[in-house]
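> Next input, structure requested:
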Amino acid sequence: MTGVLLFIVGIVAALIGLGLSIALHEIGHLSFAKLFKVRVPQYMVGFGPTVWSKQTKETEYGIKLLPLGGYISMIGMYPPKQGEHATAQGTGFVSQLIEDGRQSSAESIPEGEEDRAFYKQAVWKRLLIMLGGPFMNFVIAAVCFAIVAFGFGVYQPTTTVSEVYQCVVPAGTEEVPEECAEPAPGYAAGLEPGDTVTAVNGVEISGWDELQGIIRESVDEPLTLTVERGETELDLTVTPRPNEVYVLDQTTGQILEDDNGNPVTQTVGFVGFTASSERAQQDMAYVGEMYGQTVSGVVNVVVTLPQRVVQMFQAGFLGAERDPNGPMSVVGVGRITGEIAAQDEIPVIDRIATIVQIIGSLNIALAIFNLIPLPPLDGGHVAAALFDGLRRWFAKLRGKPDPGPFDAAKLLPITMVMAVVWMVIGVLFIFTDIVNPIHLFQ
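Next up, the predicted model:
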């Protein structure tokens, strides 16, 4: 019963984190809009029926039923039609859609507040308004990662021995032999669990990274390890043996493959022990490293999104195996946080730290996804503003008159198509996360 309750708590924590992330994303847009005096009739978190709202002088703040997004509405999103055909009316569906968009935009502007319309703002102001949301998500992610690194600390390997291996096992060996033809160097030298290595060849070491580097580079070279065992200090002589290990990608941690798809290996020195780990507070450089790795992973998912969609379809309808590093919906994130919260054998501080880190990663995903230069995402509005600025700059460069604001209403058909595409992808991801979820713990 306790496990089920904790699982629910984890899901609720994920939903609260997502809701706050969306709310702050929209506050990023709202803050710049208010700063530049753009009138904002609505600020809403979620979609669907309104659960709660409060009207201020000119803005209605509210929460809607489905926490799958949010929005602010600004007056005058689209400029009126320019030129000699300003009064012409189209007859086709697309033309009518564009005209309806322009009409709705015009009707949103109260009399006397034309200068507060979104399309009237300078290009740099429109850019800041639309980039304010993703910027806020990037800030939230930095705060979450800083809390994990500075507050909770991060598990790091130490120079204290956790386990000593009896045998040398090359990469790719499926079964560990019951008897060793020759014992592993550490085992043969008398290294024991609990020993702490303090120096190599009489030179004090700073930590695990330095110790591991020395061992890996000292194939067949005798090393004198100074270790502390309880109250005793002693020297052990070990000679690292050559051992084949997989080469890992420093960003993803996955095994690298050659052009033929075979795992890449390298020969390194091997002593035969694992290091114990303990939480340690990290510096700002580590926060930057966490940030960079997360951004790199999310960008990779976005760039390969068509391929990922195919994989999700195969996982959802054909039973294919899920990629543990692949994308997931809010349902998948909720399930993962629920699984983490329900693990009684994991210390509470570890579970909380992991959930905070997940929320940070989620914010980076929200920011980067919203920067895709397609409507109705923020990146679509950014692209439109940039195009508007470039065409005006180019006209000025050529000595031509100002062409007027870019008719962003013409993008409405693309907006509708992409809205349907994003909705279908979202439903597919949710369905797959229900029928074939990613499990951290089996």
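> going forward, measure contacts and count neighbours with C-alpha atoms only.
Fine.
> got the contact list for A184?
Neighbouring residues of A184 by CA atoms under 8 Å, 6 or more residues apart in numbering: 165-168, 241, 271-272.
> Can you verify Q212 is assigned to a strand?
No - Q212 sits outside any strand when classified using DSSP: H, G, I helix; E, B strand; the rest coil, being helix.
> For it, give me its contacts.
Counted by CA under 8 Å, 6+ apart, Q212 has zero contacts.
> same thing but at 10 Å, please
Applying CA atoms under 10 Å, 6 or more residues apart in numbering, one finds that Q212 lies in contact with 159, 269-271, 275.
> Need the max-distance pair from those residues.
Using CA to CA, the two most remote members of the contacts of Q212 are T159 and G269, lying 16.6 Å apart.
> picking up where we left off before, possible to save the contacts of A184 as CSV with secondary structure?
CSV is the format used below for those (three-state DSSP):
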residue, secondary structure
Y165, coil
Q166, coil
C167, coil
V168, coil
R241, strand
V271, coil
G272, coil
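> wait, which of these is closest to I98?
G272 (69.1 Å).
> Now do that closest one against K396, distance only.
Using CA to CA, to the nearest Å, G272 is found at 70 Å from K396.
> These two - which one has more neighbours?
G272 (21 against 13; other CA atoms under 10 Å).
> quick check: longest helix of the chain.
Longest helix in the chain by number of residues, with DSSP state H as the criterion: helix 2-35.
> Another for comparison:
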Amino acid sequence: MAYAVGVILFAAGICLSIALHEAGHMAAAKSFGMRVRRYFIGFGPTIWSTKKGHTEYGLKAVPAGGFCDIAGMTALDDYTEDEKPYLMVDRPAWQRLVVMLAGIIVNIVLGIAIIFGVAVAHGLPNTAISTLSDVPAVVGKTLCTPATAADASANDGEGECTGAGPAADSGLREGDRITAVDGSATDTFGDLQEKLDAVGSAAAASGTVTGSRTTVPATVERDGADRGIDLQVEVVEREKTDGSTTQTGAVGMQVRIPGSGELTNHYNPVTAVGGTADYSWYVVRGTAKALVDLPSRYWPVVESIFGGERSMDSPVSVVGASRAGGELVKHEQWVQFALLLANLNFFLAAFNLVPLPPMDGGHGAVIVWEKIRDWFRKRRGLAPGGPADYTKLLPVTYVVAAILLVFGATVIIADVVNPVRLF
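Okay, here's the model as predicted:
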């Protein structure tokens, strides 16, 4: 039940984000005296609409987007004589650019507002956690190790186990840095994880049962001196992203987190301003990288449809994002739910900034090109060139739209048959 509620809530959050994006375009257009014909959420058949003034407002059957129909958005658009004084294409370039950027600005503001709310109400994750694979393998805390995947997911994801754990039984203590395991250097925590996976898998292959331990030599740096220890590695069962289980190795330690050393940074309403700015910039960097990497991630998504493993950082559609929202609510991860919605708004903003039609950034790029062209024309003693000839851009628009359609359909299918699993 909680999962279904989470799916519905996140889908509603997506729809609201899109609705506010399009409302940004509409509000900006109307403020400059442009005629907004239609404001709809969704695509396909209309399921409800009403008209107020010159604008028809409504909902369509497929809640996968939305649109704001502004009269004369390009020189190709048909218009009536009644609409002629209110055409967007006849407005100053700066006004048209503001209209095209308004939806993007709304998504950015909404994302920042969500992050600020989380910062004040709960605190924000220490972003160093996202790069734990690159930090030194320094023991922050020793723990017991749940033996099975079911044990690991029990107790609201905290896990269930008893005992001091292999790390503590091996003599490891807080502040120790593990520099080598079984003859291989472990410069980072990621290196340590890879080595433990290999040790655990080899032990399991040799017949060591889940819950049993194997011992390997390791080097530990303590108080500036290296010392050798016999590191106990427990063979455990863990769930993979595709839902299957695998056997791996675990020692039962929590890595020391850089900086404050806390999982969560806490703020008051004043300090939350800086915290929100820092975390927002962290999200922006991650969003930009994800957008640049998007083409290279397409084929792995295709492979996942036919049984390949779906990676945690795989692109997702509104279906996959809503499923992720359902998982987070099921496990009572409301903070992560809110931050995922903030991430979605930053991604919507970045995606729409892409300078290719039919994206908002593509239309904005045309407006900027018109101004640059007219500047050169003026230097040559020529009159402004007028609105851009969109007929020359139609092939690009069709190709980009087709690519987006195929990409979107592929990701939706993958989200149904082999979804990304957070837990």
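> hmm, back to that, what is the subsequent helix or strand relative to the longest helix of structure 1?
strand 42-55 (DSSP states H and E).
> counterpart of that following strand in structure 2, which residues?
Strand 42-55 of structure 1 corresponds to residues 38-51 in structure 2, going by TM-score structural alignment.
> What residue in structure 1 is paired with M100 of structure 2?
M100 of structure 2 maps onto M130 in structure 1, by TM-score structural alignment.
> Quick check: V118 of structure 2 touching T276?
Yes - V118 of structure 2 is in contact with T276 according to CA atoms under 10 Å; the separation is 9.0 Å.
> where along structure 1 do the helices fall?
2-35, 93-107, 123-146, 185-189, 208-216, 284-303, 305-317, 330-341, 348-370, 378-397, 412-435.
> So for F406 of structure 1, which of those helices sits nearest?
Counting by CA to CA, and looking across all of the helices of structure 1, nearest comes helix 378-397 at 5.2 Å.
> Any chance of TSV for the helices of structure 1, columns distance to T226 of structure 1?
Shown next, in TSV, are these (distance: least, CA to CA, whole Å):
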stretch	distance to T226 of structure 1
helix 2-35	45
helix 93-107	75
helix 123-146	35
helix 185-189	12
helix 208-216	12
helix 284-303	29
helix 305-317	50
helix 330-341	39
helix 348-370	32
helix 378-397	57
helix 412-435	51
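> For P67 of structure 1, which of those is the nearest?
Here helix 2-35 is closest among those (CA to CA), at 6.3 Å.
> before we move on, back to that, list the buried residues for the longest helix of structure 1?
Residues 6-11, 13-15, 17-19, 21-30, 32-33 are the ones in helix 2-35 of structure 1 that count as buried (16 or more other CA atoms under 10 Å).
> so how far is R373 of structure 2 from the residue located most distally from the centre of structure 2?
In terms of distance from the mean C-alpha position of structure 2, G381 ranks first, at 49.3 Å (CA atoms, centre = their mean). Going from G381 of structure 2 to R373 of structure 2 by CA to CA gives 13 Å.
> do A93 of structure 2 as well
12 Å.
> Likewise for G320 of structure 2?
Relative to R373 of structure 2, and taking CA to CA, G320 of structure 2 is found at 43 Å.
> These two: which is more packed in?
Taking neighbours as other CA under 10 Å, G320 of structure 2 and R373 compare with G320 leading, 23 against 15.
> wait, what's in contact with the counterpart of that one in structure 1?
Mapped onto structure 1 by TM-score structural alignment, G320 of structure 2 lines up with G332. With contacts defined as CA under 10 Å, 6+ apart, G332 of structure 1 is in contact with 11, 338, 429-434, 436-439.
> what's the answer for A93 of structure 2, then?
Contacts of A93 of structure 2 by CA under 10 Å, 6+ apart are 99, 364, 367-368, 370-371, 387.
> Equivalent analysis for F407 of structure 2, please.
Applying CA under 10 Å, 6+ apart, the residues near F407 of structure 2 are 294-295, 298-299, 301-302, 315, 317, 401.
> I'd like these written out as TSV, with distance to K84 of structure 2 added.
What follows is the contacts of F407 of structure 2, written out as TSV (distance: CA to CA, whole Å):
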residue	distance to K84 of structure 2
L294	41
P295	41
Y298	44
W299	47
V301	47
V302	47
P315	43
S317	39
A401	29
